[in-house]
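> Sequence and computational prediction follow.
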Amino acid sequence: MRWANFLHMYQPAEQQPDILESIVVQCYRPIVNGLMENKNIRLTLNINGALFELFDKYGYRDILDNLYKLAQEGRVEFTSSAKYHALLPFLNEQEIVRQISLNNETLKKYLGEDYKPKGFFAPEMAYDSKIAPIIEKMGFEWIILDEISCGGEVGKIDYSKIYKIKDTKLKVFFRDRRLSNLIMSAVVRSSETLLNALGDDINQDKYIVTAMDIETFGHHRPGLEKMLFEVFETKDVEFIQISDADKFYKQSIEIEPSKATWASSKQDIDNGSQFLSWSDPENIIHKWQWALTDLVLKEVYALDK
């Protein structure tokens, strides 16, 4: 079995300095240092541009320097995203492109000119069919989504095949929800319990994709960062970056992903309420927030004229 582990790292641009410091001490610094020390690690990492700027603003130079080194060494694959973690299904194409372009510009500043991401992470894994042609046009080769976006159900992914989005050249890699949730909830706390959770799949010619917030390790779950590096020592699975997967698996399946986020349930999809947390038609505050967003965007675009 091959394991592609995806970690997502984000803080809002206005995050309080004391909160950022606690997350840096509990999570970001130990994990980045661990990635530097363990030369066998291969994983895929998303860091939104807003967080890079926070590291710079508050003087976390050691983290920036080590992330740059990891990018140069190639052991960690960096994806792209929307710089300020915007929920893309609610934005127009112009704003989606602007958010991604700003993110690419910021990451190139901190990771170097060789930063040329192949993969794309939509914040919250929030997917709508309009996103695929936009990111394909911007040069991305793949997107990561939760497995609920594969037909609106979990447990349906064939991890011996590569999925492609219909009418595009984009590949889509689906997050295994069960294993990701077992790790995030700290049910899996050692390499032994992880291997038990993988079961018979570990001996099959398959890959698996897990994805979670990096803050799970050490901040949300104190001590769980130790498990992360213990797991990377196991010889029972081969660790790969997501972009490596299609080197090993040549059969493909075409699919039209369902509209969803990585927290959506089948009931949410059946009811058309996948994005209720951000746009509830009965929530007047949501209506005001989106009206304000539209107003602000008009003013931002006017500045470019």
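Okay, I see it.
> For the rest of this, base every contact and every neighbour count on C-alpha atoms.
Noted.
> Distance of the residue nearest to Met184 when sequence neighbours are not counted relative to Val25?
Once flanking residues are discounted, Met184 sits nearest to Thr216: 6.1 Å by C-alpha to C-alpha, 6 or more residues apart in numbering. As defined by C-alpha to C-alpha, to the nearest Å, Thr216 lies at a distance of 13 Å from Val25.
> who's more crowded, these two?
Neighbours around Thr216 and Val25, counted as other C-alpha atoms under 10 Å, are more numerous at Thr216. The numbers are 21 against 13.
> Test my guess that the more buried one contacts Asn181.
No - using C-alpha atoms under 8 Å as the test, Thr216 is too far from Asn181 to be in contact (10.7 Å).
> Which parts of the stretch 51-200 of the chain are strands?
If DSSP state E, counting those that start in this stretch is used as the criterion, the strands of the stretch 51-200 of the chain fall at 76-78, 119-121, 142-146, 162-165, 171-175.
> Could you tell me the angle between the third one and strand 171-175?
Interaxial angle, strand 142-146 versus strand 171-175 (axes from the mean of the first three to the mean of the last three C-alpha atoms, to 10 degrees): 30 degrees.
> Not counting strand 142-146 itself, show me its contacts.
When contacts are taken as C-alpha atoms under 8 Å, 6 or more residues apart in numbering, the neighbours of strand 142-146 outside the stretch itself are 118-122, 125-127, 170-177, 261-262.
> take the one below as the second:
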Amino acid sequence: MRNICLYFQVHQPFRLRNFPFFDIGENGDYFDEAANRALLRKVAQKCYLPANKLLLDLFRKHGKDFRVSFSISGTILDQFERYMPEVTESFQKLADTGNVEFLSETYAHSLAAMKNKDEFIRQVNAHAEKIESLFGQRPLAFRNTELVYADFIGETVHDMGYKVMLTEGADWVLGWRSPNYLYRSHVRPDLKLLLKNYRLSDDIAFRFSDRNWMEWPLTSDKFVHWLNAILEEEEIVNLFMDYETFGEHQWTDTGIFDFLEELPGKVLKKGFGFITPSEAAFLPDEGPLSIPYPVSWADEERDLTAWLGNDMQQDAFDTLYELEDKVVRCQDVRLKRDWLYLQTSDHFYYMCTKHFSDGEVHKYFNPYESPFDAFINYMNVLADFSLKMDTVNEIQQALYPSERNYGSKLSV
């Protein structure tokens, strides 16, 4: 039986406020509360609430035959709690159906795996605890930020107890092989790998409303016809995309909700089944897959250049993680929370200078006029954050001189 693994990423960052040089040392807040609230409410009204309602109706209609999976970042869960708790409640209603698998990821939607293994593990554990507390599921499958994977990340994820991980089915990774199989990690054979079918996924996520696309308009019948053309022996088609595809990236008047409403029934009639990542881990695998260099689901290159491709990004990234020792010694819960939110990958994405084939994607929800503005603002925040950490740690040392490691476990 051929299977569809339908996975949605749900994420929004805490965006920074304008933080000029002269604010450094003035004890100001870092995040733009008004902008974050307004954007969250906008996306929730256009996407999260109506899409969740539609999925709930589809679960009632198709029962256990239709299943999906979500990865919801800790940053947006915190925003739901702060600004719109009804969105969390709508996801809890989906969880109660038993038709949804919630995946694990880094709490801050960060690139910590590329820099700091201990921080990566802390965030993954914190996120798993948050998911379990909200939705009653301890995640069994893992999805790293932006589907970033390399063999060394797979080792860590496996050693944390996960049995399956999602990543990108990039051409430079697969070569002649198809993404429509289950693979296993070359370095940890017990870790199974699900690879995104980026062509079919991006037909929905990016090309759906593009009137210059030769396949426009994309209907559910046409899409199911493409699925049905896949070879019988190719056992799983992984459709991975941002949840914001529905109603935000692709507006309601494009017909995107109608497409989603019709798709499950037409897929099921063709003899496909829907499967979640942890269920897919039990399929027979096609063999080992080695990915020595990081792959992601971003841009044409499917690498890390969207976040770490220029000197500004790398300087900011290095400066951020140079602060880790100060954070570990700190007992201030608010500063630890800021540390988490400052790690979110979006801050580095805004500094990207790739304004060619992928330029429009990098402008989406970007609050800055230029990558340089994003870099300067972020570095000003880090400078202020470092000063705050120094002050707090000096006070702690004065009050508790016998303590040497105040906070080996970061709280969220």
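The structure has been received and is ready for your questions. These numbers were taken from a predicted model, which means no experiment stands behind them.
> What does the residue nearest to Met184 of the first structure correspond to in the second structure?
Per TM-score structural alignment, the equivalent position to Thr216 of the first structure in the second structure is Thr245.
> ditto for Gly59 of the first structure
Counting by TM-score structural alignment, which is the criterion used here, Gly59 of the first structure corresponds to Met84 in the second structure.
> quick one, what contacts its match?
Taking C-alpha under 8 Å, 6+ apart as the test, what Met84 of the second structure contacts is Arg41.
> How about the contacts made by the aligned partner of Phe174 of the first structure in the second structure?
Alignment note: Phe174 of the first structure maps to Leu195 in the second structure; criterion TM-score structural alignment. The neighbourhood of Leu195 of the second structure, defined by C-alpha under 8 Å, 6+ apart, consists of Leu166, Thr167, Glu168, Gly169, Pro179, Asn180, Tyr181, Leu182, Asn238.
> Now Leu195 of the second structure: closest residue in space, sequence neighbours ignored.
On the basis of C-alpha to C-alpha, 6+ apart, the spatially nearest residue to Leu195 of the second structure that is not a chain neighbour turns out to be Gly169, at 4.6 Å.
> how near is that neighbour to Pro179 of the second structure?
Counting by C-alpha to C-alpha - Gly169 of the second structure and Pro179 of the second structure are separated by 5 Å.
> The two: which is more packed in?
Set side by side, Gly169 of the second structure and Pro179 show more neighbours around Gly169, with 26 against 23, by other C-alpha under 10 Å.
> what residues are up against the more buried one?
With contact set as C-alpha under 8 Å, 6+ apart, Gly169 of the second structure has these partners: Pro179, Leu195, Lys196, Asn197, Tyr198.
> Tell me the residue in the first structure aligned with it.
Using TM-score structural alignment, Gly169 of the second structure pairs with Glu147 in the first structure.
> ok, longest helix in the second structure?
When the second structure is scanned for its longest helix (criterion: DSSP state H), the result is helix 371-399.
> In the first structure, what stretch matches that one?
With TM-score structural alignment applied, helix 371-399 of the second structure matches no range in the first structure.
> Identify each buried residue in that helix, please.
Burial within helix 371-399 of the second structure, assessed by neighbour count using 16 or more other C-alpha atoms under 10 Å, is assigned to 371-372, 374-382, 384-386, 388-389, 392-393, 396.
> Excluding sequence neighbours, find me the nearest residue to Lys163 of the second structure.
If you skip the residues right next to it in sequence, Lys163 of the second structure has Leu191 as its closest partner in space, 4.8 Å away by C-alpha to C-alpha, 6+ apart.
> same thing with Glu81 of the second structure?
Among residues not flanking Glu81 of the second structure along the chain, Thr88 sits closest, at 7.3 Å (C-alpha to C-alpha, 6+ apart).
> How about Leu228 of the first structure?
Distance criterion C-alpha to C-alpha, 6+ apart; nearest residue to Leu228 of the first structure, sequence neighbours excluded, is Phe217 at 7.6 Å.
> ok, that neighbour to Trp278 of the first structure distance?
Phe217 of the first structure sits 26 Å away from Trp278 of the first structure, taking C-alpha to C-alpha as the criterion.
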